[in-house]
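Q: 3D model of this:
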Amino acid sequence: MRARRASPWPTTPRRATACTGFSCLETEPDIIDARGLKCPLPVLRMEKRLSQLAGGQRLVVLATDPMAKIDIPLFCRQNGHDCQVSQAGEELRFDIVAAQS
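A: Modelled structure (predicted):
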């Protein structure tokens, strides 16, 4: 039995995906942990990540800033993204689906 050589390239874990013939969609959403950050940082981080996602991909934003409850859904509505908000204690959770291009 031959010993397996180490790869010269760094390896990173691959995200779980589901393939449907022509395209692959991630099965786990990206998570942005913006807990402890104040306005406008949660929205700016979400905006940057959403610009990198394909339409239909999911993103979860966790935040504690009370203004995020207003700012994040407003940003999503203005840009065509679907946004669902839930709250557990002080923590806000935003489940976002990126708009189709």
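Q: C-alpha from now on. contacts and neighbour counts both.
A: Noted.
Q: Secondary structure element for the residue at minimal distance from the centre of the chain, which one?
A: Residue closest to the average C-alpha location in the chain (C-alpha atoms, centre = their mean): Leu59, at 2.6 Å. Element membership for Leu59 (DSSP states H and E) is strand 58-63.
Q: Which other helices and strands does that strand contact?
A: Judged by 3 or more C-alpha pairs under 8 Å, 6 or more residues apart in numbering; DSSP states H and E, the packing partners of strand 58-63 are strand 30-34, helix 41-50, strand 91-97.
Q: Let's see that with 7 Å instead.
A: If you count contacts as 3 or more C-alpha pairs under 7 Å, 6 or more residues apart in numbering; DSSP states H and E, strand 58-63 packs onto strand 30-34, strand 91-97.
Q: how big is the angle separating the last one from helix 41-50?
A: Yep, that's strand 91-97 we're talking about. Angle, strand 91-97 to helix 41-50, by axes from the mean of the first three to the mean of the last three C-alpha atoms, to 10 degrees: 20 degrees.
Q: let's see this one next to it:
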Amino acid sequence: MSVDISATETLDVKGENCPMPVVKTKQAIDDLAVDDVLEVVATDSGSMSDIAGWADTTNGVELLDQVEGDDVYTHYVRKTE
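A: Below you'll find the model as predicted:
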């Protein structure tokens, strides 16, 4: 994907392992306004599938993009309701 996405907030969960990236992403999304975008930066490779799965099964959020870098995984999640 890798489109130019402007994030409203950035959540740094580097060094955190499952399930904490998802738990902290949910907490951060709850504090945002509708249409805000949360950028989540993680080092846990499992966050790619974990955050995607969470977004697919959670009302009110949309996974916009995921970028896999060198040991860093960046996720963009938009609050939709």
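Q: How close are the two chains, by TM-score?
A: Overlay of the two chains. TM-score (TM-score structural alignment, normalised by the length of structure 2): 0.82; 74 aligned residues with a C-alpha RMSD of 1.4 Å.
Q: thinking again about what came up before, quick one: map the residue nearest to the centre of structure 1 onto structure 2.
A: By TM-score structural alignment, Leu59 of structure 1 lines up with Leu38 in structure 2.
Q: Deepest-packed of the helices and strands packed on strand 58-63 of structure 1, please.
A: strand 91-97 (a mean of 20; mean count of other C-alpha atoms under 10 Å).
Q: can you give me how far that strand is from the chain middle?
A: Put simply, strand 91-97 of structure 1 sits 9 Å off its chain's centre (C-alpha atoms, centre = their mean, to the nearest Å).
Q: give me the stretch of structure 2 that that strand matches.
A: Under TM-score structural alignment, strand 91-97 of structure 1 corresponds to residues 72-78 of structure 2.
Q: Tell me the secondary structure of whatever residue of structure 2 lines up with Phe75 of structure 1, please.
A: Aligned by TM-score structural alignment, Phe75 of structure 1 pairs with Trp54 of structure 2. Look at Trp54 of structure 2: counting by DSSP: H, G, I helix; E, B strand; the rest coil, its state is helix.
Q: Now do Trp54 of structure 2 against Asp44 of structure 2, distance only.
A: 15 Å (C-alpha to C-alpha, to the nearest Å).
Q: Run through the residues that contact the match of Leu59 of structure 1.
A: Residues in contact with Leu38 of structure 2 (C-alpha atoms under 7 Å, 6 or more residues apart in numbering) are Ala7, Thr8, Glu9, Thr10, Ile29, Tyr76, Val77, Arg78.
Q: what sits against the third one?
A: This means Glu9 of structure 2. Going by C-alpha under 7 Å, 6+ apart, Glu9 of structure 2 touches Val37, Leu38, Glu39.
Q: does the equivalent of Gly15 of structure 2 over in structure 1 count as helix, strand or coil?
A: In structure 1, Gly15 of structure 2 lines up with Gly36, judged by TM-score structural alignment. Secondary structure, three-state DSSP: Gly36 of structure 1 is coil.
Q: Distance of Gly36 of structure 1 relative to Thr64 of structure 1?
A: With C-alpha to C-alpha as the criterion, Gly36 of structure 1 and Thr64 of structure 1 are 6 Å apart.
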